[in-house]
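> could you work out the structure for the sequence below:
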Amino acid sequence: MKRLKQIATDLKLSQVAPDAALMREFIFYSPKMPLRLHQEQLIAASKQFSLPVFDTYFTRAEVNINCFSWGNGKRKVLLTHGWASKALDFYELIIELQKIGDIEIIAFDAPGNGSSVSEFSNLMLYADSVKAIAQNYAQPDVLIGHSLGGMANVIALQELGITPDLLISIAPLIRLKENFEQSLDSVGIGTKDQDIFFANFAKEFPVPASHFNLTELYSLRPDINHFLAFDPEDHISPYPYLKEFLDKNPAINAKSFEGVGHYKILKSLDLIEDVAGRILG
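Model (predicted):
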């Protein structure tokens, strides 16, 4: 977190001519929060393993993701965390899911997040991590994704060509470009300099940031059991974008959880009870 604060400070002080490399670092560096004691204890009780993921855009080399699992049941439940997060941010949900019989709960730290070492991270590294687990460890029957993890789950499923029994998206990110704009706005980067960042983004990836729009990308089968939880006052994943997505995909079962916000929704007792109930069937 200290590094991100320093990058933000440097950008605010250089608004006359913001450095393109610094803007890139600000967007792709994921701040890390240390584990708390109860999270450390839950990790200690897990089975731990690592899997390689190829970093196509930054290093063009393999990076390892650290993975954790609880239980050894036949049904596999995969948890995909959001940006600047980690597997154990699902702590409360993991504790509740452990009460369900015959499941294995699988979680991971995406590259550059939590305990998985990488200088930078991005959406495709998240999606490729989901694919690595499905192809090299266990194909999940249930996928649960929060924020960027919700978008990553959809991309991974579509690239894998598989349909899980249940897909749960919690406060999913819908538009990546607008999220980047929100971040750059927060440190006073003007439109002209943002245009430079987005032009560089399109050269590096090589698609425009606007390509990562879930309303346009989503092509899962309409009969998939997809539950989506949201807070209508969420400022990270704004409701107008979500509404557009839901209007285009009416088969998705969406439910509002008011007053919880983008991050605290993961700790909502109502949400946790709802999710556990859906997995129980």
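
> all contacts plus neighbour counts: C-alpha atoms, from now on.
Will do.

> quick one: neighbours of K2, just the number.
10 (other Cα atoms under 10 Å).

> tell me how far it lies from A254.
K2 sits at a distance of 37 Å from A254 (criterion: Cα to Cα, to the nearest Å).

> can you check A156 too?
Distance from A156 to A254, by Cα to Cα: 21 Å.

> look at the two and report which has more neighbours.
Legend: neighbour count by other Cα under 10 Å for A156 and A254, higher for A156 (20 against 16).

> tell me how many other residues crowd E273.
Neighbour number of E273 under other Cα under 10 Å is 13.

> in the stretch 51-200 of the chain, which spans are strands?
For the stretch 51-200 of the chain, the strands defined by DSSP state E, counting those that start in this stretch occupy 61-70, 75-80, 103-109, 142-146, 166-170.

> now those as TSV including distance to F28?
Converted to TSV, those look like this (distance: least, Cα to Cα, whole Å):
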stretch	distance to F28
strand 61-70	16
strand 75-80	18
strand 103-109	16
strand 142-146	18
strand 166-170	22
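
> next up, for comparison:
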Amino acid sequence: MKRLKQIINELKLTQAEPDAARMREFIFYSPKMPLRLHQEQLIAASKQFSLQVFDAHFTKANVTINCFSWGNGKRKVLLTHGWASKALDFYELITELQKIEDLEIIAFDAPGNGSSISEFSNLMLYADSVKSIAFNYAQPSALIGHSLGGMANIIAFQAIILKPHLLISIAPLIRLKENFEQSLDSVNIGVKDQDIFFSNFAKEFPVPAEHFNLAELYQLGPDLDHFLAYDPDDHISPYPFLKEFLAKNPTISAKSFENVGHYKILKSAEVIEDIVERISSLPMP
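Below is the predicted model:
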């Protein structure tokens, strides 16, 4: 958090002409929060392993993701956390999923998040982490993703031949560009300078930020069991974007959970109960 605060202060002090490199750092640096005691205890009870992910945009080299699993069942559930988060932010859900027989729960810290060391991170590193686990460790029976992790799961799912029985999206991001705009607005970066950032983004990735819009990208068929949990007053993943996405994909089973917010939705007993019920019904492979 200290580094992020420094970046924000520098951006606010140079409002007349924000530095393009600082804007890039602000967007792609993921702040880290230390583990709490109960999270450390859950990690201590896990099987731990590491995998490699190729960073095609920042370092152009392999980076390491730290992974954790609980249980050794034939049914595999993969958890993908959101931005500025970590595997153990699923603590409450993992604890309840552990009560299900014949299940292995797999989670990871995406590059630049939690214990996985990398200077910067991005959506594609999240998606490539999901692919790496599927290719090199286990094919998941179910994918669960929160926020950016929900978007990453869908991108990974569509890029490789994954056939999970169940996809669960918790407050997923729908439009990445608008999320970036929201972040830049929060530090008073004007439209002209935001245009510079987005122009540089399109050269670096090399697609425009508006390309990452699930309302346009989503191609998963109606036969997939896809459950989506959301708070209609979520300000990080605004409901108007979600409404458009759901209107285009009416076979997704969406459920509203009021007054839980974007982050606390992961701790909601009602949300967890719904998810546990669905995971309990997974067929045996």
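
> which secondary structure elements does the helix or strand containing I27 of the first structure contact?
In this assignment (DSSP states H and E), I27 of the first structure forms part of helix 20-28. Helices and strands touching helix 20-28 of the first structure, by 3 or more Cα pairs under 8 Å, 6 or more residues apart in numbering; DSSP states H and E, are helix 2-13, helix 176-186, helix 191-204.

> and it with helix 191-204, angle?
Relative orientation of helix 20-28 of the first structure versus helix 191-204 (axes from the mean of the first three to the mean of the last three Cα atoms, to 10 degrees): 80 degrees.

> which is the next helix or strand following helix 20-28 of the first structure?
helix 37-44.

> how far apart are that following helix and its match in the second structure?
When the second structure is superposed, helix 37-44 of the first structure averages 0.2 Å from its matched positions, counting by mean Cα distance after the TM-score superposition for the first structure.

> and that helix, how far out from the chain's middle?
Mean-position distance between helix 37-44 of the first structure and its chain equals 21 Å (Cα atoms, centre = their mean, to the nearest Å).

> buried ones in that helix?
39, 43 (16 or more other Cα atoms under 10 Å).

> give the aligned range of that helix in the second structure.
Under TM-score structural alignment, the counterpart of helix 37-44 of the first structure in the second structure spans residues 37-44.

> contacts for the matching stretch, please.
68, 88, 91 (Cα atoms under 8 Å, 6 or more residues apart in numbering).

> do a quick rundown of the helices in the stretch 151-285 of the second structure.
Secondary structure of the stretch 151-285 of the second structure (DSSP state H, counting those that start in this stretch): helices at 176-186, 191-204, 214-217, 239-248, 269-280.

> can you list the ones you listed in JSON lines and add distance to T14 of the second structure?
Converted to JSON lines, the helices of the stretch 151-285 of the second structure look like this (distance: least, Cα to Cα, whole Å):
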{"stretch": "helix 176-186", "distance to T14 of the second structure": "13"}
{"stretch": "helix 191-204", "distance to T14 of the second structure": "12"}
{"stretch": "helix 214-217", "distance to T14 of the second structure": "34"}
{"stretch": "helix 239-248", "distance to T14 of the second structure": "32"}
{"stretch": "helix 269-280", "distance to T14 of the second structure": "43"}
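
> number of residues surrounding N136 of the first structure?
10.

> ok so, going back, between the helices and strands packed on helix 20-28 of the first structure, which gets nearest to K264 of the first structure?
Proximity of these to K264 of the first structure was assessed by Cα to Cα; the nearest stretch is helix 176-186, lying at 18.6 Å.

> average offset between the closest one and the second structure?
Helix 176-186 of the first structure sits 0.2 Å off on average (mean Cα distance after the TM-score superposition for the first structure).

> what's that helix in contact with?
23, 27, 190, 194, 209-210, 212-213, 236-237.

> let me know the closest of these to P172 of the first structure.
For the contacts of helix 176-186 of the first structure, the nearest to P172 of the first structure is S237 (6.8 Å; Cα to Cα).

> you'd agree E233 of the first structure is up against E258?
Yes: assessed by Cα atoms under 8 Å, E233 of the first structure is found in contact with E258 at 7.4 Å.

> the two: which is more packed in?
Neighbours were counted for E233 of the first structure and for E258 using other Cα under 10 Å; E233 has more, 16 against 12.
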